[in-house]
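Participant: Starting from these lines, generate the structure:
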Amino acid sequence: MSTSDPRGALGRLGERQAERYLKRLGYIIVGRREKIWRGDIDLIAVDGRTVVFCEVRTRTDSLHGHPVETIGYTKQRRVSELAAAYLRKHHLGDCHARIDVVAVTLHGPSGRPLVEHYQNAFDSPP
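Facilitator: Below is the predicted model:
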């Protein structure tokens, strides 16, 4: 993906917003755009004793739907598979893990970015 790709730039901007938000909550970010197997995970964090795999979805506004609406079953399954592969690769099979979604709307109702965090958004790694 080229750096001049507007969707890629939008995604990276949303990921930075999500990372700042999670850090304010006390999460420790341990991976960004982590390449695993045949894909990547947007953010990997630690929340207490839990490994958290974060799928970040970004929209410029809410006129064309909520960012979460862009995550279908196929994407959910893919993120779950990538999370499981990460846990295996790093020998973390005994760790608690979950998959969260962070939805970023860059121009929220207040004119400022709106960040919404959904814990355990869909099935965790097997």
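Participant: Please count neighbours and contacts with C-alpha atoms only from this point.
Facilitator: Noted.
Participant: Now name the helix or strand holding the most centrally placed residue in the chain.
Facilitator: Centroid-nearest residue in the chain: Glu55, 2.2 Å away (criterion: C-alpha atoms, centre = their mean). When secondary structure is defined by DSSP states H and E, Glu55 falls within strand 50-59.
Participant: Show me what that strand is packed up against.
Facilitator: When contacts are defined as 3 or more C-alpha pairs under 8 Å, 6 or more residues apart in numbering; DSSP states H and E, strand 50-59 sits against helix 6-24, strand 39-47, strand 96-105.
Participant: one more to line up against the first:
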Amino acid sequence: MYLKHELGILGEQIATNYLKSQNYEILNRNFSCKQGEIDIIAKDNKEYVFVEVKTRTNSDYGEPADSVNKIKQKHLKRTIEYYIYINKLEEEAIRMDIIEIYIADKNYVYHIKNVF
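Facilitator: Okay, here's the model as predicted:
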């Protein structure tokens, strides 16, 4: 059984490895500011991709992406806006993705693109 923090770290590492296998360039992990935190910031060709990773051991409490509610989305949007501002990326293409990770006998990765 995993502690919540350990599960999150493991899920983020699995998501990072998955993105690398899909030829994404990893720019930053666990970017944080007073607005919030972004788990992974990557580049897919010329598009900046902000990734929220949600990891579960089962679906007893719903799908992992379901936990990215309106309040969480608001914090993510503010954090993305701040990252764009400090890195002068206003003219760049961006998107927000969610990666769901299920930790079980075999790890399962589900990548949801352009969530908002």
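Participant: Report the TM-score for the pair.
Facilitator: Taking TM-score structural alignment, normalised by the length of the second structure as the basis, the two superposed chains have a TM-score of 0.93; 115 aligned residues with a C-alpha RMSD of 1.3 Å.
Participant: returning to what we had before: tell me the angle the strand holding Glu55 of the first structure makes with helix 6-24.
Facilitator: Using axes from the mean of the first three to the mean of the last three C-alpha atoms, to 10 degrees, the inter-axis angle of strand 50-59 of the first structure relative to helix 6-24 is 140 degrees.
Participant: Would you check the span in the second structure matched by strand 50-59 of the first structure?
Facilitator: On the second structure, the counterpart of strand 50-59 of the first structure by TM-score structural alignment is residues 47-56.
Participant: so Glu90 of the second structure touches Ile84, yeah?
Facilitator: Yes. Glu90 of the second structure lies in contact with Ile84 (C-alpha atoms under 8 Å); the separation is 6.1 Å.
Participant: Those two: which is more packed in?
Facilitator: Ile84 (16 against 12; other C-alpha atoms under 10 Å).
Participant: ok now do the more buried one, which residues does it touch?
Facilitator: Glu90 (C-alpha atoms under 8 Å, 6 or more residues apart in numbering).
Participant: Give me the aligned partner of it over in the first structure.
Facilitator: Applying TM-score structural alignment, one finds that Ile84 of the second structure aligns to Leu87 in the first structure.
Participant: Report whether that match is found in a helix, as I expect.
Facilitator: Yes. Assessed by DSSP: H, G, I helix; E, B strand; the rest coil, Leu87 of the first structure belongs to a helix.
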